[in-house]
Structures are given as structure tokens and as C-alpha cells.
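Undergrad: okay, structure incoming, though there's no sequence with it:
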């Protein structure tokens, strides 16, 4: 199933909102947390597993956005001209 640019952006906004809440709670940026977690420096608690999943979902959506944007530059240009 191919997502639209609009759907990808909506997903990114939702993911980023959840990431901001975790960053506020723990006072750590998500990318820093992710690096520490994946290198074994942080315990595997339920909330941290969720945080990792959100970071990975963000990475996936960002890649999907870039792939779609490269394939459909006219769609981006049209959205910017509205």
C-alpha cells in the first residue's frame, strides 16, 4: 500500500508529537535516546520500547516521504503553489 504525501505528513506530525512528550518527560532528545538504547546503555522498559518504535516509525515515514517526493516533484510543487 502506497501512502500519499499528505498521509505521511500527518503520520509524521502525530509521531513527532508523541516524541516531544517523551523528550519533555525524560529531558533527552529522541535521537540521543535511540542511540543509547540501541547500544545497550538503557534498560528495556515498556515505555522505552515504545519510544524506540516511535523513532523507528519516524525514520520509516521520513524515508517514505523522501522517496515519494523524489518520484513526484510535480505534486510537491503543486502543493506549494496553492
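TA: Arrived safely. Values in this document were obtained by computation on a predicted structure and should not be read as measured data.

Undergrad: going forward, measure contacts and count neighbours with C-alpha atoms only.
TA: Will do.

Undergrad: helices and strands around the host helix or strand of residue 15, which ones?
TA: Using DSSP states H and E, the element containing residue 15 is helix 5-26. Applying 3 or more CA pairs under 8 Å, 6 or more residues apart in numbering; DSSP states H and E, we find helix 5-26 packed against helix 30-38, helix 46-71.

Undergrad: and the comparison structure, right after this:
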């Protein structure tokens, strides 16, 4: 995946994440830690939201890692930010 595509995905995922964080009043990393430890939602109406939130957050984490890896790969050929921007655009 290209750097620009990864960044577009990251921004779209962050928009979805913000919706969940505002709705439930909890940061995603706090929610996700509880979710993966098996904590169940208090309200059965939250189950689908929690499942989607966890999925979006997992994808966001994966895209963040892919972005970092791609930046490192591109910076091997050019150490400067300007050089990275030229390659990424």
C-alpha cells in the first residue's frame, strides 16, 4: 500500500473512532484493553457498536504499523522529511 493510501485510511478510521469515543466517553485504547480482556457491555444494545469499534481500532492499529514501516522503508533512500514528502506524493 502506498503511503498516501495508508494515510487516507488512517484518517477515515480516526473519524470513525472519534464517533465511538464521543458516544461512549472513553478513549479507544481504554475501551480496547477492556474489550480484549473479555469485558462485556453493560447494555445489550452496545454489543454491535463494541464489535465494530474493536474492529475499526484493530484496523487503525494495523494501518499505523504499516505506515511506520513504509516510512522507514522510504527513508532508507532519503533521510530528510523533504525527501520523504517528495517520494510520498
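TA: Alright, I've got the coordinates. Source: prediction; values computed, not measured.

Undergrad: quick TM-score on the pair, please.
TA: Superposed pair, TM-score by TM-score structural alignment, normalised by the length of the first structure: 0.86. Supporting alignment: 79 aligned residues with a CA RMSD of 2.1 Å.

Undergrad: in the second structure, what range does the helix holding residue 15 of the first structure match?
TA: Mapped onto the second structure using TM-score structural alignment, helix 5-26 of the first structure spans residues 3-24.

Undergrad: still on that earlier bit, so how far is the helix holding residue 15 of the first structure off the chain centroid?
TA: With CA atoms, centre = their mean, to the nearest Å as the basis, helix 5-26 of the first structure stands 6 Å off its chain's centre.

Undergrad: residues contacting it, please?
TA: 29-30, 51, 54-55, 57-58, 61-62, 64-65, 68-69 (CA atoms under 8 Å, 6 or more residues apart in numbering).

Undergrad: who's in contact with the most centrally placed residue in the second structure?
TA: The centre of the second structure sits closest to residue 60, judged by CA atoms, centre = their mean, with a distance of 1.9 Å. Counting by CA under 8 Å, 6+ apart, residue 60 of the second structure touches 9-10, 13-14.

Undergrad: just the buried ones out of these, please.
TA: 9-10, 13 (16 or more other CA atoms under 10 Å).

Undergrad: that older thread, in CSV: the contacts of helix 5-26 of the first structure, plus distance to residue 36 of the first structure.
TA: Listed next are the contacts of helix 5-26 of the first structure as CSV, based on distance: CA to CA, whole Å:
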residue, distance to residue 36 of the first structure
29, 11
30, 10
51, 12
54, 15
55, 13
57, 18
58, 17
61, 22
62, 21
64, 25
65, 26
68, 31
69, 31
